[in-house]
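Peer 1: got a structure for you, letters missing:
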C-alpha cells in the first residue's frame, strides 16, 4: 500500500505547528514537526520529505539558509511561510527557488490547499520528450534533467523554466508569459528576475551540453529553445 505524502512542518511557534499538523493529518498526510532550524537541517541532511512547510524566521539556522541547502540536496517542494509581507520581495529576489509562499496570518485550510496544489504539480507525469531530441531527458516527477548523458542540477524555478521552453522548440516565450506561467505571483517579481534565472540556467546548460547554446535570447521579444 502506498504511503501518504510526508509533510515536514518547520515552524518555531509550537501551537501553530500543531494546528497545521492537525489539519494536514485530517487530510490524510503524514507529518513531522521541527521547531528549530538546527533540528530540521540535521534531519533533512539524512532524510527526505514529500513537501516542506518552512517558516522564514527560525531559531538556529533560518528558513532562507535551509531553503538554499535543501535545493542543493534534492528537488523536494518547499512552501515558505512568513509574517512579513515585505520579505516576499527578498525571498524572490534571492532566487531561492521555493515553489510557493504563504503570508501570516493564514487559514490552515489555505495551507492545506496550497500543499495539495504543489504536490499535484510535483507529482505530475514526466514531460514528454519532443521528437528527435533523445539527447535530452526531462522528468517532471523527479525534477531531473539529463543532457547528453549528464545530470544537470537545477533549482525548482530553473527546472520549470527549462520545461516550459523545451515544450515548444522554436517558440519565442515573452518575459510576461514566463512571469504568468512560472511564478506563483508574478506581481512581486520583475523582468530582471526572469533574466537572472535564465542566465543561470543557460550557464548550467552550456557546461553540460558541450558549449551548445540551447536557449537563445530574441532581442525585444523573449527566449526560445533551439533543437541541438
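Peer 2: Ah, there it is. In this text, all values refer to a predicted model and were calculated from it rather than measured experimentally.

Peer 1: From here on, just use CA atoms for contacts and neighbour counts.
Peer 2: Will do.

Peer 1: Run through the residues that contact residue 89.
Peer 2: 188, 189 (Cα atoms under 8 Å, 6 or more residues apart in numbering).

Peer 1: Against residue 16, how distant is it?
Peer 2: 24 Å (Cα to Cα, to the nearest Å).

Peer 1: same deal with residue 209?
Peer 2: In terms of Cα to Cα, residue 209 sits 46 Å off from residue 16.

Peer 1: Neighbour count for those two, which is higher?
Peer 2: residue 209 (19 against 13; other Cα atoms under 10 Å).

Peer 1: So that one is in contact with residue 147, correct?
Peer 2: Yes - judged on Cα atoms under 8 Å, residue 209 makes contact with residue 147 at a distance of 6.5 Å.

Peer 1: Common neighbours of those two, please.
Peer 2: With Cα under 8 Å, 6+ apart as the test, residue 209 and residue 147 reach no residue in common.

Peer 1: Have a look at the chain and report its longest helix.
Peer 2: Counting by DSSP state H, the longest helix found in the chain is helix 191-208.

Peer 1: For it, which outside residues touch it?
Peer 2: 93, 95, 147-148, 150, 152-154, 157-158, 161-162, 175-176, 178-179, 212-215.

Peer 1: also this one, for the comparison:
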C-alpha cells in the first residue's frame, strides 16, 4: 500500500504542485486547507509524513506540530514563507524534522520526503540497543527510559540510533546531518543543535541535567552509556 502524505496548506496552487510531484513518486496524498482540519486528518489517517505550512487559518502550523508531538513521532516538514533563522528554530524546536522556505523547488521537497522516509529507524543500526535505563527498539520504533516510553521524531530517533550504535565516538555536525537527514546540507548549522537539544530534554534522567549525549566543544557530540551529571 502506498504511503500517505498529508499536506496542510491554504494555497490551492501549492497543494496541487506538491501533490503532482509526490504522486509521481507513488505516494497517496491527503490535503487540508486549514489547521484544525489538518490536525483532525492527521489523527484519523496516521500519515507517514506531514508537510505543514506555518501560517494557516484556524490553527497555525507551530501549534499543530506541538500538538502532534504530544501524540506521535510522525515526520513533519515545515513548508513556509517565514524565512528568518528564528522562525526556522521555532519550527524545529517544536519537533519538525525539516524546514523548507518558499519559494521552493518541488523536486527538492520530493527528494527530502524520500530521504526522511528512507531513513526511518532500523537501517545501519542494531535492532535493539540497551544502555542502562535507556532502551532503543528499532523494530518497534520505541524508546524507553526508566521503563517509560519516550516520544521521539523520526530524525531524533535516527540521530540517537546513529550515536548509540557507536557509544563514545564523537560525531561532527556534518556526520550527523548525513546520518539523520541524508541530503546536501544548506549551511543552517544550528539545525542539528536544535535536534540534539530536543533529544537531551527528552532523555534527561530524573529531571536533572544528567544526559546520554555530551557536547565535545569544537568537535561535535557523542553518546555515553553511563551519563555523568
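Peer 2: Okay, I see it. Because the structure is predicted, anything quoted here is derived from the model rather than measured.

Peer 1: Drop the TM-score for these two in here.
Peer 2: Put the two chains on top of each other and the TM-score (TM-score structural alignment, normalised by the length of structure 1) is 0.77; 223 aligned residues with a Cα RMSD of 3.4 Å.

Peer 1: Now do the longest helix of structure 1: distance to the chain's middle.
Peer 2: Between the mean C-alpha location of helix 191-208 of structure 1 and the chain-wide mean there is a distance of 15 Å, by Cα atoms, centre = their mean, to the nearest Å.

Peer 1: after it comes which helix or strand?
Peer 2: strand 215-218 (DSSP states H and E).

Peer 1: Mean deviation, that next one versus structure 2?
Peer 2: Following superposition, strand 215-218 of structure 1 is found to deviate from structure 2 by 4.0 Å on average (mean Cα distance after the TM-score superposition for structure 1).

Peer 1: list the helices and strands that strand packs on?
Peer 2: strand 222-225 (3 or more Cα pairs under 8 Å, 6 or more residues apart in numbering; DSSP states H and E).

Peer 1: Show me where structure 1 has its strands.
Peer 2: 6-10, 30-34, 51-55, 78-82, 100-103, 136-139, 144-147, 150-152, 215-218, 222-225 (DSSP state E).

Peer 1: Tabulate those in CSV, adding columns for mean neighbour count and distance to residue 117 of structure 1.
Peer 2: Supplementary listing: these in CSV, determined by neighbours: other Cα atoms under 10 Å; distance: least, Cα to Cα, whole Å:
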stretch, mean neighbour count, distance to residue 117 of structure 1
strand 6-10, 23, 13
strand 30-34, 18, 17
strand 51-55, 26, 11
strand 78-82, 22, 11
strand 100-103, 19, 10
strand 136-139, 19, 19
strand 144-147, 18, 20
strand 150-152, 15, 26
strand 215-218, 16, 29
strand 222-225, 21, 27
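
Peer 1: Quick one: buried ones out of the contacts of helix 191-208 of structure 1?
Peer 2: 93, 95, 147, 152-154, 157-158, 161-162, 175, 178-179, 213-215 (16 or more other Cα atoms under 10 Å).

Peer 1: Mind telling me the two of those residues farthest from one another?
Peer 2: Greatest spatial distance among these (Cα to Cα): 93 and 147, at 28.0 Å.

Peer 1: what's the nearest residue to residue 32 of structure 1 if we skip its chain neighbours?
Peer 2: Once flanking residues are discounted, residue 32 of structure 1 sits nearest to residue 8: 4.9 Å by Cα to Cα, 6 or more residues apart in numbering.

Peer 1: which residues sit in contact with the one you found?
Peer 2: 31, 32, 33, 34, 49, 50, 51, 52, 53.

Peer 1: residues in contact with the counterpart of residue 103 of structure 1 in structure 2?
Peer 2: In structure 2, residue 103 of structure 1 lines up with residue 101, judged by TM-score structural alignment. The contact partners of residue 101 of structure 2, by Cα under 8 Å, 6+ apart, come to 79, 80, 81, 82, 83.

Peer 1: Could you check how many residues crowd around the fourth one?
Peer 2: Residue 82 of structure 2 is flanked by 17 other residues according to other Cα under 10 Å.

Peer 1: contacting residues for it?
Peer 2: So residue 82 of structure 2 contacts 54, 88, 101, 102 (Cα under 8 Å, 6+ apart).

Peer 1: Let's see that with 10 Å instead.
Peer 2: 53, 54, 55, 88, 99, 100, 101, 102 (Cα atoms under 10 Å, 6 or more residues apart in numbering).
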